[in-house]
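> Predicted model, plus sequence, below.
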Amino acid sequence: MKSIVCEQPNQLKKVESKRPIPKAGEALIRIQRIGICGTDIHAYGGNQPFFTYPRVLGHELSGYIEFIPNNELGLKAGDQVSIIPYMECGECIACRNGKTNCCKDMKVLGVHIEGGMSEWITVPYTHLVRAEGLTLDQAAMVEPLSIGAHAVRRAEIQQGEFVLVIGAGPIGLGVMAFAKDQGAKVIAMDVNKERLAFASEWAKVDYTLNVLNNPFDKLVDLTNGEMPTIVFDATGNAKSMTEAFNYAAHGGKLIYVGLVKADISFNDPEFHKKELTLMGSRNATLEDFHYVVDTLKCKKVDLNRYITHRTQFDQLIEQFEDWLTPEANVIKAIVEI
C-alpha cells in the first residue's frame, strides 16, 4: 500500500506498507479522493497546533467500502462514502452531551493519528456517511463544507440579518454559502480581490470588502451604522481575529471558525458594552455531514468551480509546493487515486 508521509516540516515522502486490517467495529475503505486543506498546508509548514511528526496527512476523504461488518446503519461493501475524520472518545462530558466535535480527547485523522493520504484506510463504520448520488469529488468535499455548515448552525442566523464572513478561503466560502442559504445578507471580507470576486460569483454574497480599504467605515455605511449582528472569522490569522471584535454589532455574535497557534486578546470594556457572544466552532457533527450531503444532492452548492486544482496521487509530492504560492490561486485542490 502506498502512503504519503509528512516526515518533518517541508518534507513529504512516499512510503510502502501493508494494507491495514480492520479491527472490531471498523471498515476498510479504498480511498479515491483526498482534498488538500489548510491543516495539511500548516502541518507541512510546521505551523499546525496539536501536531506531531511523522504523520500521514489527509482528512478530506471519499472512497468505497471494501469490507464492513454487519451494522445497524445499513452500510455494505461497495458503498461510496465520505469519512468523518474526528475520532471522539465517546465518554467525556462533550461526547455525553452530543458534542462529539469538541471531544476532550479528540483524535483527528491526519493530525493526531494517521490520515487518509493512502490507498487504504480503516475507520470505525460509525464514521462513514453514505454518499451515493454524489461524485467522488463531492463526497470528499463534504468534510470541509461541513465545518462551515456547523459554524452557521451554531450562529442561529435569522432571516435578513447582516452577516460578515472574514476570510474567503475554502472554509470561509462554505460559511458564506450556508449563511446565504439561511437567508442572511452576507458580506465577504478578504485581502485578496480575486478571492472576493470568487465569493461574489460562487457564494452569491451580497457585498464584498477588501481589508486594505478601510472596511470599518464601509461596514458602517452598509449596515446604517449598526454593524453586522454575526461575524465569522475564518482566517486563522491572529491580527484578523483580534480586529474582528470591532466589526460586531451591539448584542452580536463573533464566531471563530479558523484556528491560530497564538493568543487572542480583546478590550474588555468594549466587549461588555456590546454584550458580545464569543464562540468557537470546531469541526462538525454527523448532523452537519448529512445536511451537506443533502445540500449537494439538491445542487445548491456548485463544486465544479470550488475545486480549482487536481493531481494524481503519484504526482502529489512534486505538485504540492506549487500549490502553496499565491500565484497558484488555489481555492481547493484534490488528489485522485
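Alright, I've got the coordinates. Numbering: from 1, shown residues only.

> From here on, just use CA atoms for contacts and neighbour counts.
Will do.

> how about the nearest residue to L209, chain neighbours excluded?
In space, and not counting its chain neighbours, L209 is closest to M189: 4.7 Å by Cα to Cα, 6 or more residues apart in numbering.

> sorry, that was for Q11
Using Cα to Cα, 6+ apart, the closest residue to Q11 is Y44 (7.0 Å).

> Helix, strand, or coil at that neighbour?
Under the three-state scheme (DSSP: H, G, I helix; E, B strand; the rest coil), Y44 adopts helix.

> Tell me the spacing between it and K13.
12 Å (Cα to Cα, to the nearest Å).

> can I assume the residue nearest to L209 is in contact with L173?
No - if you go by Cα atoms under 8 Å, M189 and L173 don't touch, sitting 10.6 Å apart.

> which of those two has more neighbours?
L173 (29 against 24; other Cα atoms under 10 Å).

> In a strand, that one, correct?
No - L173 is assigned helix when assessed by three-state DSSP, not a strand.

> Against that first model, consider the following:
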Amino acid sequence: MQVTPLIWIITIAVTIAFFVYEFFAHVRKPHEPTIGESARWSAFYIGLALLFGVGIGMVSGWDFGGQYFAGYLTEKVLSVDNLFVFLLLMSAFAVPKAYQQKVLMIGIIIALVLRGAFIAVGATLIENFSWVFYLFGALLLFLAWRQAFASHDSDPADNRFMRFLRRHLAVTDEYHGDRLTVRKDGRRFVTPMLLTIVAISLIDVVFAVDSIPAIYGLTSEAYIVFTANAFALMGLRQLFFLIGGLLQRLVYLTQGLAVILAFIGVKLVFHALHVNELPFINGGHPVEWIPEIPTWFSLTFIGAVIVVAAVASLAKTRGGRAGVAAEEAADAELTKDAPPAH
C-alpha cells in the first residue's frame, strides 16, 4: 500500500479539523446532548468510516480494504468496552451531565495522541524486528486472559493514585462549572474535574496498550492502523450518550473481546512463526507449514463474535429484567392479598 507523505499530512489535518469542529460546535457550550443529536452524529461518523473503508478497497485493493474493516470493527468494539469504564468513572466522580461531554472530548483527544505515538513505535519495531510479532502475540494472549476475568467493581475515584493526589493537592468537594482549578480565600484549589481528566488519561494509556497490538495483528500498514483508530474514536462521545443505558446490558461484551484478542494473538504468533528469524526456533528459519490466517477469515470471525456477544447479552438481560418484573409483580400481589396489620 503506497501512502505518500502528502496523504499522511492531509489525513492528520482532516482528523484534527474534525475534533476542533467537535469542540467548538458541541463541547464548548456545556449541555447534555439529546438522543436525537447523539443518534444523528453517531450515524454520520459510522457512515463516514464505512465509506472510507470502501475508498481504501477501491483505490488500494480489497485485501487492504478488508484489513481496514477488520481493524475498524475491532477498535470500535474495544472503544465500546472503554465506554463502560468511562461510565463507571463519570459515576464515581459524580460528573454533572452538562460537563461530561468536555471530559469525554479531552479523554478522546488524549487517546488519539497516545495511539498515534504507539502506532509510530509499533511501525518502527515491525519494520526492523520481525520477532516483535512474538511479543505482540504474547501480550494479546495475556490481555485476552485478563479481559476474560476483568472486573469493573473497583472505584476509579478511590484508587491508590487518586488518594495520592488528594493527599498532596488541595481539592474542592464540589464542581465549579467545567473549571479545572479555582481560587478560594486566596488559595488555589483543583476541582474534581481535573481529577476526572487525570483518571481518564491513565485509562487511555491502558486502552492504547490493548488496542495497538490488536490492530497490528490484523494489518501491518501504519496508515490503516491510524485511520481505523481515528474513525473508531470519532463519534465516541455521541455514542456514550446514545447507548449509555444499553452498556449495562452488554454483559458478554468483555468475554467477546477476550475471544477476539485471543484470536488475534494466535494470528500474530502464526505470522511470527511464518517469518521467523530467531535462531533458537527452527534454526532461525521460517516455519513454512504454519498457515497465514487470511483477512477475509479474520473479518468474518470478528464480526461473528461481536454479533454472538451482543445477541447473547441482550437475550440474557431481557430475561433477567423480565424475571425482576415478575418478582416485583408477585410481591405486589402478596402485599395486596395480605391481611391488614393491627
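Arrived safely, thanks for sending. Note that the coordinates shown come from a computational prediction; the quantities given were computed from them, not determined experimentally.

> List the TM-score for the superposed pair.
Scored against TM-score structural alignment, normalised by the length of structure 1, the superposed chains reach a TM-score of 0.25; 154 aligned residues with a Cα RMSD of 7.2 Å.

> just to revisit the earlier point, the residue nearest to L209 of structure 1: what secondary structure?
strand.

> could you measure it against Y207 of structure 1, distance?
M189 of structure 1 is 9 Å from Y207 of structure 1, by Cα to Cα.

> Ok, F232 of structure 1 next?
Applying Cα to Cα, the value for F232 of structure 1 to Y207 of structure 1 is 15 Å.

> now do D40 of structure 1
30 Å.

> So if I had to pick from the two, which one is more boxed in?
D40 (20 against 16).

> Relative to E60 of structure 1, how far out is the more buried one?
10 Å.

> Identify the contacts common to these two.
Both D40 of structure 1 and E60 lack any common contact, where contact means Cα atoms under 8 Å, 6 or more residues apart in numbering.

> Helices of the stretch 1-150 of structure 1, start to end?
Counting by DSSP state H, counting those that start in this stretch, the stretch 1-150 of structure 1 has helices at residues 38-45, 93-96, 136-155.

> May I see those arranged in CSV, with distance to L164 of structure 1 as well?
Output for these, formatted as CSV (distance: least, Cα to Cα, whole Å):
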stretch, distance to L164 of structure 1
helix 38-45, 21
helix 93-96, 29
helix 136-155, 12
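
> Out of those helices, which gets nearest to A199 of structure 1?
helix 136-155 (14.1 Å; Cα to Cα).

> packing partners for the closest one?
strand 26-36, strand 60-67, strand 80-83, helix 170-181, strand 253-256, helix 286-297 (3 or more Cα pairs under 8 Å, 6 or more residues apart in numbering; DSSP states H and E).

> Single out the most deeply packed of the ones you listed.
Greatest average neighbour count among these goes to strand 80-83 (a mean of 27), per mean count of other Cα atoms under 10 Å.

> For G57 of structure 2, the count of nearby residues, please.
Neighbours of G57 of structure 2 (other Cα under 10 Å): 18.

> Work out for me the element the residue lying closest to it once chain neighbours are set aside sits within.
What sits nearest to G57 of structure 2 in space, not counting adjacent residues and going by Cα to Cα, 6+ apart, is G65, at 4.0 Å. Secondary structure assignment for G65 of structure 2, by DSSP states H and E: helix 62-92.

> Just the buried positions in that helix, please.
62, 64-90 (16 or more other Cα atoms under 10 Å).

> packing partners for the longest helix along structure 2?
Scanning structure 2 for the longest helix, with DSSP state H as the assignment, gives helix 295-337. On a contact count with 3+ Cα pairs under 8 Å, 6+ apart, helix 295-337 of structure 2 meets helix 62-92, helix 253-274.

> Figure out which of those helices is closest to L143 of structure 2.
helix 253-274 (7.2 Å).

> quick check, distance from that closest one to the centre of its chain.
Counting by Cα atoms, centre = their mean, to the nearest Å, helix 253-274 of structure 2 is centred 17 Å from the centre of its parent chain.

> Which other helices and strands does it contact?
helix 62-92, helix 132-148, helix 192-216, helix 295-337.

> Mind putting those into JSON lines with distance to T15 of structure 2?
Formatted as JSON lines, those follow (distance: least, Cα to Cα, whole Å):
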{"stretch": "helix 62-92", "distance to T15 of structure 2": "15"}
{"stretch": "helix 132-148", "distance to T15 of structure 2": "27"}
{"stretch": "helix 192-216", "distance to T15 of structure 2": "18"}
{"stretch": "helix 295-337", "distance to T15 of structure 2": "25"}
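
> Of these, which is nearest R237 of structure 2?
helix 62-92 (9.0 Å).

> before we move on, the earlier item: would you mind listing the residues touching both of M189 and Y207 of structure 1?
Common neighbours of M189 of structure 1 and Y207 (Cα under 8 Å, 6+ apart) do not exist.

> if we can go back for a sec, just name the most buried of the helices of the stretch 1-150 of structure 1.
Among these, helix 136-155 has the highest mean neighbour count (mean count of other Cα under 10 Å), at a mean of 25.

> what element comes up after that one heading to the C-terminus?
Next element after helix 136-155 of structure 1 (DSSP H and E): strand 162-166.

> so that following strand versus helix 170-181, what angle?
Here the directions of strand 162-166 of structure 1 and helix 170-181 differ by 170 degrees (axes from the mean of the first three to the mean of the last three Cα atoms, to 10 degrees).

> And strand 162-166 of structure 1, what's buried?
For strand 162-166 of structure 1, using 16+ other Cα under 10 Å, the buried residues are 162-166.

> Make a markdown table out of those residues and add distance to A199 of structure 1.
Formatted as a markdown table, these follow (distance: Cα to Cα, whole Å):
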| residue | distance to A199 of structure 1 |
| --- | --- |
| F162 | 16 |
| V163 | 14 |
| L164 | 12 |
| V165 | 10 |
| I166 | 11 |
